[in-house]
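**Q** Below is the sequence, then the predicted model.
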Amino acid sequence: MRLERRQNTSRSALVLAPVCAIGFTMLVSGLLVLWAGAPLGRTYALLLQGGFGSVFGWSETLTRAIPLILTGLSATVAFKARLFNIGAEGQLYAGALAAVAVGGLHGGTGIEWPLWVLFPLMMLAAAIAGALLLLGPALMKARLGVDEVVTTLLINFIVLLGVSALLDGVMKDPTAMGWPQSVSLQDGLELGRLIAQTRVHTGLIWGGVLAVLVWLLFKHTVLGFDIRALGANSRAAAFAGVPVTRTVVLVALISGALAGLAGAIEVAGRTSYVTLDMSPGYGYSGIVIAMLAGLHPLGVLAASIFVAGVLVGADTMSRAVGVPTYIADVIVAASLISVLVAALFTQFRLRWK
């Protein structure tokens, strides 16, 4: 048995592939639901209702989707160039800390900055913090051949330990009753509510605009062509004149900056301060979202809403039928695997010998 590349891929195969992937995901997840002793139809109905069946459900889904969009874009940019950035979680926290350092601790300098100056400085600091955190592993890969999967993954743990130390040290809020959290942002630096009486904030607009900009970058710029060429074949790209090291550095800066902005927007839009459990794994979920979207920036928007809806709906489902919320993680993981396998079989066929 071997894989053989198809000469042509029909439109029907492209349409049926995601349908079959979704069906396989529902089948695998359904077996686990039945194993837990819950009614299958009602469980799936509650899952959809919790995430998409009401104004409150949609608002929570969109709120949860905002950081996922940005970390998904971060992974998309990096993976498109075969720079496997597994460190978006650490870059998110670095961006959040930088945002608070500019927007919350600046008062110690004795300078009163106007909000219209302070807000862009806060976002810029977050983007720079995330970008610099990925720059080192990218340079080590480009110059020394060091595996960036290992370095970016290990940096996540270093950053989280650093966050823990800072939240119990110089950045600790003295009014937090001993709770390890940073000082809050200055009043006026929070993002506005996009929908009244909900938690949906204007970070959703930021995510949509950035997705369009990344799509334009890939499709209509020389850098986008270099990124795609590097991802297709780095040796052929170098032979064709693509500046490999420069492209890797720019990809690292863009990818890290997007993850850093995810942290700043999460602070400015939802929490106003940094805590050690601020992110329930948004950086790692961004990898899943990028793959579900097929590394397409606009597809990241749909994939983020899907994953966020599953995670939000799992809470309603768990309370109603007693199925563990971890079933949501199974659905997301099975969706990723099935979509990848379905995409593989649109390009290849099995040949038996």
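**A** Alright, I've got the coordinates.
**Q** all contacts plus neighbour counts: C-alpha atoms, from now on.
**A** Noted.
**Q** what about the strands in the stretch 151-300 of the chain?
**A** In the stretch 151-300 of the chain, no strands are defined using DSSP state E, counting those that start in this stretch.
**Q** can you pull out the helices in it?
**A** For the stretch 151-300 of the chain, applying DSSP state H, counting those that start in this stretch gives helices covering 203-220, 222-232, 234-239, 244-266, 282-292, 297-321.
**Q** Give me the angle between the last one and helix 203-220.
**A** For the pair helix 297-321 and helix 203-220, the angle between their directions (axes from the mean of the first three to the mean of the last three C-alpha atoms, to 10 degrees) equals 140 degrees.
**Q** now swap in the fifth one and tell me
**A** On the basis of the same axes, to 10 degrees, helix 282-292 is oriented at 50 degrees to helix 203-220.
**Q** elements contacting helix 282-292?
**A** Where contact means 3 or more C-alpha pairs under 8 Å, 6 or more residues apart in numbering; DSSP states H and E, helix 282-292 is packed against helix 55-80, helix 88-103, helix 297-321, helix 327-347.
**Q** and if you look at the first one?
**A** If contacts are counted by 3+ C-alpha pairs under 8 Å, 6+ apart, helix 203-220 sits against helix 55-80, helix 222-232, helix 297-321.
**Q** Distance to residue 206 and mean neighbour count added to those helices, as a markdown table?
**A** Putting the helices and strands packed on helix 203-220 into a markdown table (distance: least, C-alpha to C-alpha, whole Å; neighbours: other C-alpha atoms under 10 Å) gives the following:
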| stretch | distance to residue 206 | mean neighbour count |
| --- | --- | --- |
| helix 55-80 | 9 | 27 |
| helix 222-232 | 21 | 19 |
| helix 297-321 | 12 | 23 |
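**Q** next, the one to line up against it:
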Amino acid sequence: MEIVPRARPSKALSAGLPVLAAVLSLLLAAIPLALAGAPLGQAYAQMFAGVFGSLFAFTEMLTRATPLIFTGLAAAIAFRARLWNIGGEGQLYLGAMAAVWVGSGMIDGPPVLMIPLVLLAGAIAGGLGMLGPAWLRTRFGADEVVTSLLLNFIILIFVQMMLEGPLKDPMSLGWPQSEPVSEAATLPALMARMRLHAGFLIAIGTAAIAHVIMAMTVWGLRVRAVGENAAAARHAGIPVTRVFLAVAFASGALAGLAGVSEVAGLKGYLTTDLSPGFGYTGIVVAMLAGLSPLGVVVAALFIASVFVGTDSMSRAMGISSFLADLTVSMSLICVLLGGFFTRFRIRRPRGRAAS
């Protein structure tokens, strides 16, 4: 048996791969459910009801999807240029910290001024968080997978230090949390008595803008060219280093906006447990979406549905909530395997050359 590349990968298979991976991962989830002794029909029905059974459940899914759209876009855009940004988690915290710093009293103004300032501060902070690893790659050839990943832990320690120092809320009774974001800097709720906020609309709009930029602009063409072959792009006159740094800043900025959406739209203040791993899950979202900005929205909604649905199922049936992480992991494995068989095929050698 030998592995050979396909001459022309099937476009239909490439387009249907994410859907196939999502369905297959849900079917594979039946194995641990059965081992846990849960009735499969009831378990899947409870998972579905946990997302679509009420308006509250549905809006909770959209709220959970909001930061995943931002971190998924951050990974998708970087990966398009073969810039492997694994630091979305740290960049999220940088964006959240900048949003709290600006929005908790440093500047006083109306919402029409404060909300854009908070978003801008978070985007800049997150963008700067990825510029370092990108510069180390372009200047010294350092692996950005390692540098961006390790930077996550450094940033989290820095956030802990700030929450015990300059950003600490004096009214928190010793709990390490920041001062709350002012009402003027808070993203407005979209529905009364629901947690869904304007950050969801900003995320959808950002995905649409990213799609237009990547598909219809010269800059998007340069990013795709660098991702396909950096040496050929440089030979064609594309400033590869400048493109890498611009992509790095844009990717970090998007992850920073995820942090802004959480502190200014949902929680209201910063703590070290703000994110349950949105930065890392964003990588799964991007891969499931095939690095498509519009596909990121769909993938984020699917991943959020899995998390919210399995949380509801675990509470109703006493099943471990870790099933959500297992399902998401299986969806990524299905995408990777499907992507492999989209580009390659296995064939039996017709014969061996005579020795």
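**A** Everything's here; your move. Only a predicted model underlies this, so the values are computations on that prediction, with no experimental measurement involved.
**Q** Please convert the helices and strands packed on helix 282-292 of structure 1 to a markdown table, extending it with distance to residue 119 of structure 1.
**A** As requested, these are arranged in a markdown table below (distance: least, C-alpha to C-alpha, whole Å):
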| stretch | distance to residue 119 of structure 1 |
| --- | --- |
| helix 55-80 | 18 |
| helix 88-103 | 7 |
| helix 297-321 | 25 |
| helix 327-347 | 35 |
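**Q** wait, which of the ones you listed is closest to residue 223 of structure 1?
**A** Closest to residue 223 of structure 1 of these is helix 55-80 (C-alpha to C-alpha; 11.4 Å).
**Q** show me the contacts for the closest residue to residue 80 of structure 2 other than its chain neighbours.
**A** Nearest non-adjacent residue to residue 80 of structure 2, counting by C-alpha to C-alpha, 6 or more residues apart in numbering: residue 227, 5.6 Å away. Listed by C-alpha atoms under 8 Å, 6 or more residues apart in numbering, the contact partners of residue 227 of structure 2 are 79-82.
**Q** Export these as a markdown table, with columns for distance to residue 27 of structure 2.
**A** Shown next, in a markdown table, are these (distance: C-alpha to C-alpha, whole Å):
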| residue | distance to residue 27 of structure 2 |
| --- | --- |
| 79 | 28 |
| 80 | 30 |
| 81 | 33 |
| 82 | 32 |
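**Q** Closest one to residue 308 of structure 2 out of these, please.
**A** Among those, residue 79 lies closest to residue 308 of structure 2 (C-alpha to C-alpha), at 27.3 Å.
**Q** Show me what the closest one aligns to in structure 1.
**A** Taking TM-score structural alignment, the alignment pairs residue 79 of structure 2 with residue 79 from structure 1.
**Q** got it, and residue 141 of structure 2?
**A** In structure 1, residue 141 of structure 2 lands on residue 145 (TM-score structural alignment).
**Q** same deal with residue 176 of structure 2?
**A** Alignment note (TM-score structural alignment): residue 176 of structure 2 maps to residue 180 of structure 1.
**Q** cool, residue 310 of structure 2 as well?
**A** Per TM-score structural alignment, the equivalent position to residue 310 of structure 2 in structure 1 is residue 314.
**Q** before we move on, the earlier item: nearest to residue 54 of structure 1, of the helices of the stretch 151-300 of structure 1?
**A** helix 297-321 (10.9 Å).
**Q** could you check the angle helix 55-80 makes with that closest one?
**A** 140 degrees.
**Q** name the element residue 3 of structure 1 belongs to?
**A** strand 2-5 (DSSP states H and E).
**Q** The match of residue 141 of structure 2: how many residues sit nearby?
**A** 11 (other C-alpha atoms under 10 Å).
**Q** Could you do residue 14 of structure 2 as well?
**A** For residue 14 of structure 2, the neighbour count with other C-alpha under 10 Å is 16.
**Q** what's the distance between it and residue 203 of structure 2?
**A** 25 Å (C-alpha to C-alpha, to the nearest Å).
**Q** what residue of structure 2 takes the place of residue 344 of structure 1?
**A** So residue 344 of structure 1 corresponds to residue 340, using TM-score structural alignment.
**Q** residues in contact with residue 100 of structure 2?
**A** Contacts here follow C-alpha under 8 Å, 6+ apart; on that basis residue 100 of structure 2 touches 118, 178-181, 263-264, 269-270.
**Q** Among those, the buried ones, what's the ChimeraX command?
**A** Per 16 or more other C-alpha atoms under 10 Å, the buried members of the contacts of residue 100 of structure 2 correspond to this ChimeraX selection:
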select :118,178,179,180,181,263,264,269,270
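**Q** could I get the contacts of residue 100 of structure 2 as a markdown table with distance to residue 133 of structure 2?
**A** Output for the contacts of residue 100 of structure 2, formatted as a markdown table (distance: C-alpha to C-alpha, whole Å):
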| residue | distance to residue 133 of structure 2 |
| --- | --- |
| 118 | 25 |
| 178 | 28 |
| 179 | 30 |
| 180 | 31 |
| 181 | 30 |
| 263 | 25 |
| 264 | 27 |
| 269 | 28 |
| 270 | 25 |
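**Q** quick one: buried residues of the helix or strand that comes right after the strand holding residue 3 of structure 1?
**A** Helices and strands here follow DSSP H and E; after strand 2-5 of structure 1, the next one along the chain is helix 11-35. Going by neighbour count (16+ other C-alpha under 10 Å), the buried part of helix 11-35 of structure 1 is 17-18, 21-22, 24-26, 29-30, 32-33.
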